[in-house]
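Undergrad: Kindly return the folded structure for what I paste below:
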Amino acid sequence: MKKYNTIIGLASPALAAAALIAYSITRVWAWWNTLLLVVGLLGLAWFIVDYYKSREKQISGRSVKQGANFAFQALIVVLLTAMLAFISTRRHFRLDLTKGQLYSLSSQTVNVLKGLDRDVTLKLFVKKGEESGISDLLDEYSYRSPRLSYEVIDPDEQVDVARRYGVTQYGMLFVEAGDRRESVTKISESNLTNAIIKVSSDRQKSVYFLTGHGERSVEDKGPEGYATAAGALKKENYTVRNFNLVRSRRVPDSATVVVIASPKSDFAPGEADSLKAYVQRGGRLLILLDPESPDSPRELAASFKADVGRDMVVDASGFGQLFGAGPGMPLVQSYDKQHPITKDFSVMTFFPLASSVTPAAEKDGWTVTELLKTSAQSWADTDFSGGKVSFDAGRDREGPISLAVISSKKTGDHTSVAAVFGDSDFAGNGYFNQQGNGDLFLNTVNYLADEGELISIRPKKLEDSRLTMTPGDVTTLFYLVVIAIPLIMIALGVGFYLKRNRD
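TA: You can find the predicted model right below:
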């Protein structure tokens, strides 16, 4: 019997170790890994109990018994700790306690990962031992979706694989889904999520910007241009194009969303009818106007039951001044919490020189939702041509003032949708990256394009959260950590030692 117990004592740790080593190599936990681990742990427990009982008969000294008992308890603690550590790698819960949830994925990324309907593989090419920072991010991605996995490859050890992927530098990452592949050279949550969207999306969606009336240009990199907005759309896997209705006579069939960004002149005959026909057959339209916008774009918005006021919204709350903005740049913090565009929105937005946009009294079957409003300390000023504004109780409208609405109408088997904003500056290069302006523009386009998984706030930026300490604080911390705490521990140890000797 003693011989068999010795065999069990030697074989049991080997079986448990084999299960764990096999998993660490293959990263696949099969049924036989569980079997080996359970048998190994049970055998080891049997051996320890049997050994302790047999030794108890032979050992009568008190100190030896205490030592054996302590060793047994320590071994049990070590084994339990090892088991909990292993289980935590398989079933764990992540908690980010940093301000702003800096180490958590954004809701946009989580939604994309939850919506994956195909397997996605990430291949990271980096020197062995230098992947720790990046692998933490990849772990977070794989934790969120069982359809996503990643592999770390050392290009110096697997030269053929690196050559096949066209690796030109360390740190390159490739995202694959089926026969589609995207490379990421600057690894960040935003870039990685966009690459996942590209390889997992079935078709390319296009955003067409109307031209020919002095609209804001997607090629213009100046403060009033839309180059930044166009670049952000491309990162979201959209194709951005210009089109001229006078030439084409019809909105292209490939247009997912059409954007009209602050036209300076009226439409030519037939253009408005072409845009209405596009929306009526299920098209999606985004109209961005300003206080100086001409009549025909306003009439087009009115056909979708959105009345763009001939006014300028003034914000007298003073909040905008905290960010260098005057009363002509309303600050918005009030959003519709039911609509998908703004339901999770909690970031401030700015609208330089904006007009009011309100639902029409007669909606004729259209559902019109006010997306955002200014503060109660604002008003819509109808006499702003002189450059000076003041509230006129007889003519001006008191706040809160609606600055954007979205209209939808179900017709047959399709839904027509048009979003109308009373400002175009908020999405220009000069303001796109201010607070939540860019997010609001992208959320609106994503909703119009039926990209529901993209409706959320973009990945967060690192904020300055340094700890500022005075010389007195540093001295206090030094005495506490370097002197006081060690002295307390030494005093406690000496006290316990003397008390034990007296006993």
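Undergrad: drop to CA atoms for contacts and neighbour counts, all remaining ones
TA: OK.
Undergrad: Tell me where the longest strand sits in the protein.
TA: Secondary structure of the chain per DSSP state E: the longest strand is strand 402-411.
Undergrad: buried stuff in that strand?
TA: For strand 402-411, the neighbour count (16 or more other C-alpha atoms under 10 Å) marks 402-409 as buried.
Undergrad: Determine the set of other helices and strands touching the helix or strand that it is followed by.
TA: Downstream of strand 402-411, the next assigned helix or strand under DSSP states H and E is strand 414-421. Secondary-structure packing of strand 414-421 (3 or more C-alpha pairs under 8 Å, 6 or more residues apart in numbering; DSSP states H and E): helix 271-280, strand 284-288, strand 402-411, helix 437-448.
Undergrad: now the angle from the second one to helix 437-448?
TA: What that stands for is strand 284-288. If you take axes from the mean of the first three to the mean of the last three C-alpha atoms, to 10 degrees, strand 284-288 sits at 150 degrees to helix 437-448.
Undergrad: contacts for strand 284-288?
TA: 256-262, 278-279, 301, 416-424, 445, 448-449 (C-alpha atoms under 8 Å, 6 or more residues apart in numbering).
Undergrad: before we move on, back to that, of all the helices and strands packed on strand 414-421, which lies closest to Phe209?
TA: Closest to Phe209 of the helices and strands packed on strand 414-421 is strand 284-288 (C-alpha to C-alpha; 9.6 Å).
Undergrad: Could you also give me the structure for this next sequence, so I can compare it with the first?
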Amino acid sequence: MRTASPWWASLIFGIGLLFILLGERLFGHLPGIRMGLTTIGVILLVAITGLRAFTMMRSAGGRRAVERTFFVCQVGVLASLVVYALTTRWGVNLFGITEKGAGKWTMVLTVLWSIGMLGSLVPMFMIETSLGIPLRTAFDLRTGGDEGVEYYRVREIGWSGITIALATAFLMTTCGVAKERNVQRDVSYYKTSSPGESTKRIAAAQNEPIKVLLFFPTSNEVKEQIRNYFDALQSASGRLEIEEHDRFVDAELAGKYKVTKDGVIVLVKGTGDKEKSQTIEVDTDIEKARKSKLRNFDREVNSQLLKLVREKRKAYVMTGHGEMTDPDSIPPDLKGRVPERRTTVFKKRLGDLNYEVKDLGLIDLAKDVPEDATIVLMLAPTVPLQPAEWAALSRYLDKGGRLLIAMDPKADPNLGELEGKLGVKYNPAPLTDDQAYLPQRNTVADRRFVITTQFSAHASTTALSRSVDKGLIVVDSGAIEDAPFSGKGEQPKKTMTIRSMDSSWLDSNDNFSFDSATEKRQKWNIGAAFEGPKLKGEGGKDKDGYRVLMFSDSDLFADVLVSSMGRAAVVMISGPLLDDAVKWLGGEEVFAGEVVSEDDKPIKHSKSQDAVWFTLTIVGAPLLVLTLGLVGTWARRRRSIKKTAEVKL
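TA: This is a model prediction of the structure:
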């Protein structure tokens, strides 16, 4: 189709736009290059638009109408660029827009120039595509005749382009509005954790009130969540004084406790020189706070309260014998047989319980257990301890020491002289169960992932016994058995705190199957607590003797990667067991109890539960559908017979 202007005029116009795009987007951080490219682009756009005006004025009839259409489109592009310029820093400063209002100003003008640009470029591109290149390689300013000019087709294509552009603009605007007006509803298991039993006990045991200072903005959703938590804790304990403060209004108080931002909670105990304080920081944005602190807020408060109400204690973890806590010390010839495990969560929980974790190696232990040790922890040594080390541990217990022992079938099973002192021994035969176990790989090896709900009413299993429906998983465990007592003095009080289900057995031949001739199903001991006889303290008063906790599975305290609801986390499969165990060993059983967490819990089914679900889905559901179908068919036939009988009558 013949036109007054050549096709390459639109190409140059597009090149001008490309220069502006490169200058503003790609080289926006380089003022010199940006200005050069943008200037060249603007010059090209203005020149081609002027050329369109010239060809429009010098032509007539259909040619003039076509040129006018191109001219209007190009003027629309220039006008859109002017609006775009007002969204830049230059435009904002030109109209004196404040920083607060700059966001809305930019958003509105961006929508306007985007719609204008689309409404101009799309019709122009579609018209150029329909006109083609032939007969349009040079200027044709003839004023007579409209041969080869189809203006009506050009007009219809132009309107179609505008329709497409406006539809696209509407879609963009709709997406923008949807983003701004987005409403989310979280249907996961979420709420701010409530005060747990342990936290309530810590607060209630204090002789003087604990002040809770909340430094939050006046109106804040996170503050309301935090306030509700402490109100509930105050009602349960009666030992809290809750105050709300603005860090700017109460600048002196904020400075005293080094509060430099909103979202800070200060716990204060005592006055004057005896005053102690601990700080908890929470994000003031509810979406961020719920993902970081609110779900486990009770655990955070519990940890800070323990730091507030007593001094830090020391927990000595034995090393140098290939323990789970010291995998580097495993002998090379045993590395293939003994799995390497990590205890990062274990050590972190000890820190949360206000214990300083220190290593206790072979050289130090052979001499004696340090005097400042509150508890000593031994997790599955693969190398046998020396007699001098067992003797040191025995002397430590005689002085009222506290010891946690976790054994493992793949580690050294000996207890040295503690076997006769405590009256127990360790059987390393793997505990197996073909009924109460956790399916993992759907092989017989899964039977070593034994589930139990058998907990005694002991202070070291307080939280476990109150959540018996959840159960406890032991992996590749052995068993604790009675042994003759050969120690000096009175025999310790022995309590079996955790037992397996009565369907389990010790797989002595390691074939994962129950052999009735040589093996026995019964409740095997997994955890045991020992309390030594009373000792004479200062002033002739009695004080508690030694305390020992022994477990037949060291994996209870190992790191485990758990995936739930698309999220992965490293946890201990023993849940609250360590907390209550350490509190009992440290003589703080009054603080034992559940610490509430609202994290999404992974769904775990035992083998029997999986069998029930399998039956319901494979058999139950089809039977239900078949029954409904038969009932429906029978009802329809009955109505049909009834109608036939009525017609005959």
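Undergrad: TM-score for the pair, please.
TA: Here the superposed chains carry a TM-score of 0.66, computed using TM-score structural alignment, normalised by the length of the first structure; 362 aligned residues with a C-alpha RMSD of 2.9 Å.
Undergrad: Might one say that Lys264 of the first structure is in contact with Gly212?
TA: No. In this structure, Lys264 of the first structure is not within contact of Gly212 by C-alpha atoms under 8 Å, at 9.4 Å.
Undergrad: could the buried residues of strand 402-411 of the first structure go into JSON lines alongside distance to Ser248 of the first structure?
TA: As requested, the buried residues of strand 402-411 of the first structure are exported to JSON lines (distance: C-alpha to C-alpha, whole Å):
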{"residue": "Ser402", "distance to Ser248 of the first structure": "35"}
{"residue": "Leu403", "distance to Ser248 of the first structure": "32"}
{"residue": "Ala404", "distance to Ser248 of the first structure": "29"}
{"residue": "Val405", "distance to Ser248 of the first structure": "29"}
{"residue": "Ile406", "distance to Ser248 of the first structure": "27"}
{"residue": "Ser407", "distance to Ser248 of the first structure": "26"}
{"residue": "Ser408", "distance to Ser248 of the first structure": "26"}
{"residue": "Lys409", "distance to Ser248 of the first structure": "26"}
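Undergrad: Most tightly packed of the helices and strands packed on strand 414-421 of the first structure?
TA: strand 284-288 (a mean of 25; mean count of other C-alpha atoms under 10 Å).
Undergrad: Residues contacting the next helix or strand along the chain from that strand, please?
TA: Later in the chain than strand 284-288 of the first structure, the nearest helix or strand by DSSP H and E is helix 295-302. By C-alpha under 8 Å, 6+ apart, the residues outside helix 295-302 of the first structure that reach it are 263, 266-267, 272, 276, 287, 289, 307-308, 360, 420.
Undergrad: Need the counterpart of Asp364 of the second structure in the first structure.
TA: Using TM-score structural alignment as the criterion, the counterpart of Asp364 of the second structure in the first structure is Arg247.
Undergrad: For its match, pull up the helix or strand it's in.
TA: Going by DSSP H and E, Arg247 of the first structure is part of helix 245-248.
Undergrad: Run through the neighbouring helices and strands of the helix or strand just after that helix.
TA: Going down the chain from helix 245-248 of the first structure, the next helix or strand is strand 255-261, by DSSP H and E. Applying 3+ C-alpha pairs under 8 Å, 6+ apart, one finds that strand 255-261 of the first structure contacts strand 205-210, strand 284-288.
Undergrad: Mean deviation, the shortest one versus the second structure?
TA: Translated: strand 284-288 of the first structure. Superposing on the second structure and averaging over aligned pairs (mean C-alpha distance after the TM-score superposition for the first structure), strand 284-288 of the first structure comes out at 0.7 Å.
Undergrad: Which stretch of the second structure lines up against that strand?
TA: Per the alignment by TM-score structural alignment, strand 284-288 of the first structure matches residues 402-406 in the second structure.
Undergrad: again with the longest one
TA: Strand 205-210 of the first structure corresponds to residues 313-318 in the second structure, going by TM-score structural alignment.
Undergrad: roughly how far is the matching stretch from the heart of the chain?
TA: Stretch 313-318 of the second structure has its C-alpha centroid displaced from the chain centroid by 30 Å (C-alpha atoms, centre = their mean, to the nearest Å).
Undergrad: By how much does it deviate from the first structure on average?
TA: Stretch 313-318 of the second structure, aligned to the first structure and superposed, deviates on average by 1.1 Å (mean C-alpha distance after the TM-score superposition for the first structure).
Undergrad: List the buried residues in that stretch.
TA: For stretch 313-318 of the second structure, burial by neighbour count (16+ other C-alpha under 10 Å) applies to 313-318.
Undergrad: In the stretch 251-400 of the second structure, what residue spans correspond to helices?
TA: Here the stretch 251-400 of the second structure has its helices, by DSSP state H, counting those that start in this stretch, at 251-256, 286-292, 297-309, 344-352, 362-367, 387-398.
Undergrad: Dump the ones you listed into TSV; add distance to Gly41 of the second structure as well.
TA: Shown next, in TSV, are the helices of the stretch 251-400 of the second structure (distance: least, C-alpha to C-alpha, whole Å):
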stretch	distance to Gly41 of the second structure
helix 251-256	55
helix 286-292	44
helix 297-309	58
helix 344-352	60
helix 362-367	78
helix 387-398	84
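Undergrad: To Leu37 of the second structure, which of those helices lies closest?
TA: Comparing the helices of the stretch 251-400 of the second structure by their distance to Leu37 of the second structure (C-alpha to C-alpha), the top pick is helix 286-292, with 42.2 Å.
Undergrad: Please list the residues outside that closest one that contact it.
TA: Contacts of helix 286-292 of the second structure (C-alpha under 8 Å, 6+ apart): 192, 221-222, 282-283.
Undergrad: Show me how far it is from its chain's centre.
TA: Here the centre of helix 286-292 of the second structure is set off from its chain's centre by 10 Å, with C-alpha atoms, centre = their mean.
Undergrad: cool, stretch 621-628 of the second structure as well?
TA: Remark: stretch 621-628 of the second structure is offset 40 Å from the chain centroid, using C-alpha atoms, centre = their mean.
Undergrad: Which part of the first structure matches that stretch?
TA: With TM-score structural alignment as the criterion, stretch 621-628 of the second structure doesn't align anywhere.
Undergrad: The most centrally placed residue in the first structure: what's its closest spatial neighbour, skipping adjacent residues?
TA: Most central in the first structure under C-alpha atoms, centre = their mean is Ser106, positioned 2.4 Å from the mean C-alpha point. Computed as C-alpha to C-alpha, 6 or more residues apart in numbering, the closest residue to Ser106 of the first structure that is not its neighbour in sequence is Pro459, at 5.2 Å.
Undergrad: got a list of what that neighbour touches?
TA: By C-alpha under 8 Å, 6+ apart, the contact set of Pro459 of the first structure is 105-106, 108, 189-190.
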